Structure formats: C-alpha cells, structure tokens
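Peer 1: Here is a sequence together with a model predicted from it:
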Amino acid sequence: MTVMAERAVQSSQMSVEEFERIAAFAAKETDDAVRFEFINGRIGVKKVADGDHNNSDTDQRDRQEKPVAYGAAGIPLYMLIDRDACTVTLYGDPDAGVGYRSSRKEPFGARLLLPEPLGIELDTEKLKQYVD
C-alpha cells in the first residue's frame, strides 16, 4: 500500500473520542437496548445479548478481532468465556503490533489466576451451570 493510500485509510477511521460520544448518545436514546463496539476503527452495533452467542458475527468478533484490537489498544487482559467449548481463555501481555503475546486456555472447573491489575484467582466451576 502506498503512503498516500495508507493515510487515506487511517483518516477514514473513527477516533476513540468520536466513538465514545456516539455510544454515550445512543445509550441514552435506546435505553441500553443495543451495544456499540469499536474494533479496528469501525463501529459495530448489536442488540444486548440474551445469552445466545452462537452466530458467526459474534464468533468472528470475540475470537479473532477483539484479541487483536484490545491487545493493540493496551488493554491488560481479555477473557473469552466459550460456552460451546466449555473453556475460558485469558489473553495477556498486550502488544501494539500483534494484539496479545500470551494466552492461556482452561476448561470450565479449573482455577484461573488473573494477574495484576486484577490479582485474583477465578474459580470457573460455576460456569458449568450456564452450558446447555
């Protein structure tokens, strides 16, 4: 990609500040019936989850896009609770270039140490009751 084309792509993406203003306004107008997500410079809108996360859009966002975007943004930890596989994956060690440099996957029922800034041990045994 040429430098000019790259700048055009970057300038077409929304800033975090713009997103936060839009999301705050929409939350008031919809009584929190929808949720806004900001991933890779794009806004995503979806209805508040009713407990069923089994569509392909959510799969793509939660398992592929979010770990890269959240890690690149410097969010210290990202936890994915996968009810289909009955696992919990904890992503850590954020890196602006790649997302997260480490991940740890455990089955429901395992104890998972959440490092600082949380610094707690999570007992995932109770997650078993939320699986069909």
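Peer 2: Now that the structure is in, tell me what you want to look at.

Peer 1: C-alpha from now on. contacts and neighbour counts both.
Peer 2: OK.

Peer 1: Run through the neighbouring helices and strands of the helix ranked longest in the chain.
Peer 2: Ordering each helix of the chain by length in residues (DSSP state H) puts helix 16-30 first. In terms of contacts (3 or more CA pairs under 8 Å, 6 or more residues apart in numbering; DSSP states H and E), helix 16-30 is packed against strand 34-39.

Peer 1: Next up, a structure to set beside the first:
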Amino acid sequence: MTPSTADHAQMSVEEFEQIAHSIPETVTLEFINGKLEVKHVPDGAHDEIIMWVADQCMQSRPELRLYRERGLKVETYRRGRARPDGTLAPRGHFAAHGEWSDPDGVLMVAEVTSYDGDTDSRDRKEKRDGYAAAGIPVYLLVDRDADELVVYTNPRNGAYKARTSHPYGAAVTLPDPVSITLDTDELKNYAR
C-alpha cells in the first residue's frame, strides 16, 4: 500500500468534525484520506440526477431509502468522513445515528460528478477508494463528463474488484445487495 495523505493528515478527525459542525449550510466539507475537501454546491442537473436515482430505487425497492448527503465514516481506522450524494440503506436505518454513521448496513453509495477541477480525484479515485475500504458493497458513479454510469462492486482489501460502465440509455443492473435495474434513458435529458 502506498503512503497516503492520511499518514500525514492535515488535522485529526475530531478537529475536522468541529470545523464541519460549525460551517454555514452553503458549504459542505469532507475529510478524505486525511485531507480536508470542500464539496461544491451542485447545479440543477446534478440535483435532478440524484433525485432520479432516488426515484428509481424507491420504485423498485420501497423498503429502501436513498439518503442525501448522509455523513459516513469511511476508510480504515475512521480517518475519513464523506457525504455521498446518495446513500442507499433500509428505511429508518439512520434514525438513531448522529451526524457521522458507520457504513455498516449501507447497501450502496451514489455520486454524481460535478463540473469542477476536483471531480476526477475526488469522485473517481479518493471517494471510490474510501467507500471500498469501508466495505460498501456497491458504488454507483454517474459520470457526467462521459455520459455514463460506472458501477463498482466486490470491495476487498481496500479496492473494488469489479467495474462496469454503461452509456446513458442502457439498462443498468445493480447487483446484490441492491438488486435494482435502472432505466437510464431519462439521463439523456441532463447531458451537456
């Protein structure tokens, strides 16, 4: 394993949580791989896409919910804190949790890329690796630069062992434990 920023963290998790708790609602902070990250405010198409994911999930599996911006503890030894665009878990799963939840019981996380300079390292690498290290079974990335959905599965030893990509318009089957097939035709409406 290569050394990471977490080996030389900018601050402790406790210091990050104090800062994150006191910022205004217009800013979202994450602590990925020992590094403070600012998550940009999403645009309208970003919001529509994550709501589309939520609708598809709830129509297929009404016992599940796609929670927006749910704080999760990711990476080994709880060195990371992320707020996925969507976190799929059973209804009521987070009722007794505080601001930051352990990923146990989470079936999938979903991210929609943003049009900013950090999206490549943040969504395609750092968060993907953090979610894999946390053992989250499925990571769904809606990649707006490529107009495709990328599905990562089989997390082992801090990495997802399987990756498939699907263009907008394809039927995308999310494997167990999600077991949902997404009709992605609507996503064509949000392509640039």
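Peer 2: Good, I have the coordinates. It should be emphasised that the depicted structure is a prediction, and the values quoted were computed from it without experimental measurement.

Peer 1: hmm, back to that, residues of the longest helix of the first structure that come out buried?
Peer 2: Buried residues in helix 16-30 of the first structure, counted by 16 or more other CA atoms under 10 Å: Phe19, Ala23, Ala26.

Peer 1: I figured the second one hits Phe36, correct?
Peer 2: Yes: using CA atoms under 8 Å, Ala23 of the first structure makes contact with Phe36 at a distance of 6.1 Å.

Peer 1: how near is Lys46 of the first structure to Gln10 of the first structure?
Peer 2: Distance check for Lys46 of the first structure against Gln10 of the first structure: by CA to CA, to the nearest Å, it reads 24 Å.

Peer 1: Count the neighbours of the counterpart of Glu65 of the first structure in the second structure for me.
Peer 2: Residue correspondence to the second structure (TM-score structural alignment): Glu65 of the first structure is matched to Glu126. Neighbours of Glu126 of the second structure under the rule other CA atoms under 10 Å: 16.

Peer 1: Wait, a helix at Glu126 of the second structure?
Peer 2: Yes: with DSSP: H, G, I helix; E, B strand; the rest coil as the criterion, Glu126 of the second structure is located in a helix.

Peer 1: Now do the contacts for it.
Peer 2: For Glu126 of the second structure, the contact set (CA atoms under 8 Å, 6 or more residues apart in numbering) comprises Ile32, Asn33.

Peer 1: Show me where the first structure has its strands.
Peer 2: Taking DSSP state E as the criterion, the first structure carries its strands at 34-39, 42-47, 78-82, 87-95, 99-107, 111-114, 120-123.

Peer 1: of all the ones you listed, which lies closest to Ala72 of the first structure?
Peer 2: Ranking those by distance to Ala72 of the first structure, with CA to CA as the measure, places strand 99-107 first at 4.5 Å.
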